[in-house]
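> Test case, fold it:
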Amino acid sequence: MTDQSEDRVDKVEDLFDTLPPNKRQHLYKILYGKTPEELALDCPGRTKELASNHGFDCQAYQFRAQEESTRAPRIVRVGLIQNSIAIATTEPVEQQRNAIIDKVRPMFQAAAEAGVNIVGLQECWTMPFAFCTRERLPWSEFAEDARTGPTVQFCIQMAKKYHMVVICPILERDCVRGDVIWNTATVVNDDGTVLGIQRKNHIPRVGDFNESTYYGEGNIGHPVFHTKYGRIGVNICYGRHHPLNWLMQQLNGAEIVFNPSATITGLSEPLWAIEARNAAIANSYFTCAINRVGVEMYPNAFTSGDGKAAHRDMGMFYGSSYMAAPDGSRTPGLSRERDGLLIVALDLNLCRQVVDKWGFRMTQRLEHYAKKLTAASSPDYQPQLVKAREEGTSSSREESKQMQNGCGHDCSRVSVDCSRFH
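Below is the predicted model of the structure:
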């Protein structure tokens, strides 16, 4: 069972706000790059009203770029939605899915009222994250076709209605190729057409994340989707721990990369604020980290081979969804406990401005690391490891003699007259 004794903190930033104003401002500058006041964006009254009526957290910020004389600003509004499940996991699959859709629907409306162009949802957003149980049924019934499934069809409706691009993560059933299950994000264009899919490239085998029982590593690489609102990549959940996964999105031209996730307290929370932000810095693009919220209880107790007693929940999914910019600044996070909508206006021109300022693309030396990575991929790879020689060996005695001579050479093997050093 989840430890209920831990101190309740709705937002990490609530802890910042306990400080005196000058220290609070200083801490934000150091840790987040900018204060919330510097990033503040006006949120329309209708959006606030919907958030109040439906009980979800709503925050709005903006990332600015410097004005240029040869390029107009490329302003895009992004909305990140985090949510809990809506009814008990013992209810029929279709009812569970529809209940989540019904409570997320007004969040889409709120995003539209704020002029959002791209909406990103969390990993497998219309189902409980039930892979911890290792039970096939009923959880595999949530799997759906990546183009015609009910979750995707809802997102297609939202895309058409509000002229949004929608990142729709699902549990995919590939009905064409043997009914194989994948962890997938469908990317829906603003006209309701499906641009394509991204499958999860890295599958965890840690704690209760028993996902490899259900699906394997993705097989379609790192596609980047070119939309009128920018070039979009998707790095699903556990892939955020792998820097090369982020790098491939950069190499394929991404300007915004979404990281739909499902992760819990006691495991990854110290990493959460770092990884997507670090990826934004290293790759000179915007990143969107999205996590679900709540505690999900299952009818049957389960274990995960880690010595812990059988339990019926994974722990608390801590939300805290945020966005990071290529200059290293980031927004405050959404609630750790409540559904939420994060609205961010950003100028895509900032990507190239940061490339020019820091020179990370110019200095990354891909050809150098390509050779090293190719070598390291070989089963007979020999690490470039320098070891200290043990005292008393012939090699160490010879080196000691050379050092005593002062020249550093093996004088018996060189034609240079080293007598002046002796």
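> Please make it C-alpha for all contacts and neighbour counts, starting now.
Will do.
> sec struct for Ile197, please.
With DSSP: H, G, I helix; E, B strand; the rest coil as the basis, Ile197 sits in strand.
> thinking it is in contact with Thr184, fair?
Yes: using CA atoms under 8 Å, Ile197 is in contact with Thr184, at 6.7 Å.
> Overlap of the contact sets of those two?
By CA atoms under 8 Å, 6 or more residues apart in numbering, Ile197 and Thr184 have these common neighbours: Ala146.
> Please enumerate the strands of the protein.
57-63, 75-82, 118-121, 165-174, 180-188, 194-199, 225-227, 230-234, 256-261, 286-291, 293-295, 316-318, 322-324, 340-347 (DSSP state E).
> Including mean neighbour count, could those go into CSV?
Listed next are those as CSV, based on neighbours: other CA atoms under 10 Å:
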stretch, mean neighbour count
strand 57-63, 22
strand 75-82, 25
strand 118-121, 27
strand 165-174, 26
strand 180-188, 24
strand 194-199, 20
strand 225-227, 17
strand 230-234, 24
strand 256-261, 27
strand 286-291, 30
strand 293-295, 21
strand 316-318, 24
strand 322-324, 27
strand 340-347, 25
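> Proceed likewise with the subsequent sequence, for comparison:
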Amino acid sequence: MVRHFKIALVQVSLNGLPDQNLSKCLAWVRIAAEQGGQVICLPELYSSFYFCQKETTKYFEFAEPLYDKSFTAFSELAKELGVVIIVPFFEKRTEGLYHNSAYIIDADGSEAGLYRKMHIPDDPCFYEKFYFTPGDLGFKAVQTQFGKIGTLICWDQWFPEGARITALSGANVLVYPTAIGWHPHEKSEHGPMQHDSWMTIQRSHAIANGTFVAAVNRVGFEQPEPEQPGLEFWGSSFICGPQGEILAQASTDEEEILVAEVNLDLMAEVRQNWPFLRDRRIDAYGNILKLYHDESSP
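Now for the predicted structure:
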């Protein structure tokens, strides 16, 4: 088993032209590999701007069926470069049934796994329930040539249950392709707190599970429709170690690549000294399966 590998995050701005985004991201993945990345991840919904700011059927045109042009292009590149590529895309399963998904493409170009986003938000400018059906593949870790990768997507990052189950499946690193940003009218008052909460919850997953965490966001201001307020994506992609320590972090407003090492020997040492998995009381956790627990709950 590989005990050390490098993960690379590609933080980029994206537009409403899928072919341009595909060409751009292929080029950035190539650069990430040149910089030493062996497991390379793109932001959520890489092929377009973040269209969920508005509910309209015209944006279903961005969806593509499984193993279409995104898979073909990145599969060929993964095989050429000998790297693992995580490709988050808008999946068309059939008419009226769509997912927010991610391929995990192994270093030989084969599909190592597929993940479908489990938690689907519905907030102002994040109207994802209109577009996406919740995932039906569950939380899992996928074995690749460089490590066992647990891929979750954006809103999943706020839920400790998803992180825990994925870690218990053997993930060496939890990878969160993301599209998150500020509403312009909220940034001055709530922006710092929102950003800090986003960092804190994901670092806590690393600590609680003794694993590495990598979150990759898009960057830039996106306003798909003139009447919309738009979103300022805050970048800040980061990689942290199993004690929540920041190994690499990007800016809030620049396109860039982050690279950091995933060290399984360090992961083992941390888990041996902080044995949270050992001390779990699985016999006492039944109520976690209830929506809410109080005296009136059956």
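> about what we covered before: what's the closest of the strands of structure 1 to Leu27 of structure 1?
strand 322-324 (17.0 Å; CA to CA).
> Tell me the residues of structure 2 aligned with the closest one.
Strand 322-324 of structure 1 corresponds to residues 238-240 of structure 2 when matched by TM-score structural alignment.
> cool, and stretch 397-410 of structure 1?
Per TM-score structural alignment, stretch 397-410 of structure 1 has no counterpart in structure 2.
> measure the nearest residue to Glu245 of structure 2 once chain neighbours are set aside to Asn217 of structure 2 for me?
Counting by CA to CA, 6 or more residues apart in numbering, Glu245 of structure 2 lies nearest to Arg203, which is 7.7 Å off, once chain neighbours are set aside. Arg203 of structure 2 sits 15 Å away from Asn217 of structure 2, taking CA to CA, to the nearest Å as the criterion.
> how about stretch 220-229 of structure 2: buried residues?
Within stretch 220-229 of structure 2, the residues that qualify as buried by neighbour count (16 or more other CA atoms under 10 Å) are Gly220, Phe221, Glu222, Gln223, Pro224.
> which residues touch the residue mapped onto the first one from structure 1?
Taking TM-score structural alignment for the superposition, Gly220 of structure 2 sits opposite Gly294 in structure 1. Gly294 of structure 1 makes contact with Ser84, Ile85, Met316, Phe317, Tyr318, Glu337, Arg338 under the criterion CA under 8 Å, 6+ apart.
> sorry, back to before: mean shift of the match of strand 322-324 of structure 1 relative to structure 1?
Aligned to structure 1 and superposed, stretch 238-240 of structure 2 gives a mean residue distance of 0.6 Å (mean CA distance after the TM-score superposition for structure 1).
> what residues does that stretch touch?
Contacts of stretch 238-240 of structure 2 (CA under 8 Å, 6+ apart): 9, 203, 206, 212-216, 246-250, 258, 260.
> let's go with 6 Å and repeat that
Residues outside stretch 238-240 of structure 2 that contact it (CA atoms under 6 Å, 6 or more residues apart in numbering) are Phe212, Val213, Ala214, Ala215, Ile246, Leu247, Ala248, Gln249.
> Stretch 126-134 of structure 2 now?
Cys52, Gln53, Tyr98, His99, Met118, Ile120, Pro121, Asp122.
> Compile these into TSV and extend it with columns for distance to Phe74 of structure 2.
As requested, the contacts of stretch 126-134 of structure 2 are arranged in TSV below (distance: CA to CA, whole Å):
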residue	distance to Phe74 of structure 2
Cys52	24
Gln53	27
Tyr98	21
His99	19
Met118	24
Ile120	26
Pro121	28
Asp122	30
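> ok, which pair from those is furthest apart?
Across the contacts of stretch 126-134 of structure 2, no pair lies farther apart than Gln53 and Met118, at 19.4 Å, counting by CA to CA.
> To which residue of structure 1 is the residue nearest to Glu245 of structure 2 aligned?
By TM-score structural alignment, Arg203 of structure 2 lines up with Arg277.
> Against Thr331 of structure 1, how distant is its match?
10 Å.
> With Thr186 of structure 1 instead?
Between Thr186 of structure 1 and Thr331 of structure 1 the computed distance is 26 Å (CA to CA).
> For Asn15 of structure 2, give its distance to Glu64 of structure 2.
To Glu64 of structure 2, Asn15 of structure 2 is 17 Å away according to CA to CA.
> for Ser23 of structure 2, same thing?
Ser23 of structure 2 is 16 Å from Glu64 of structure 2, by CA to CA.
> residues in structure 1 matched by stretch 272-282 of structure 2, start to end?
The alignment of stretch 272-282 of structure 2 onto structure 1 (TM-score structural alignment) spans residues 356-366.
> Farthest-apart pair in the contacts of Gly294 of structure 1, please.
Pairwise distances across the contacts of Gly294 of structure 1 peak at 13.3 Å for Ile85 and Tyr318 (criterion: CA to CA).
> which residues sit in contact with the residue nearest in space to the middle of structure 1?
Closest residue to the average C-alpha location of structure 1: Asn259 at 3.0 Å, with CA atoms, centre = their mean. Going by CA under 6 Å, 6+ apart, Asn259 of structure 1 touches Asn235, Ile236, Cys237, Cys288, Ala289.
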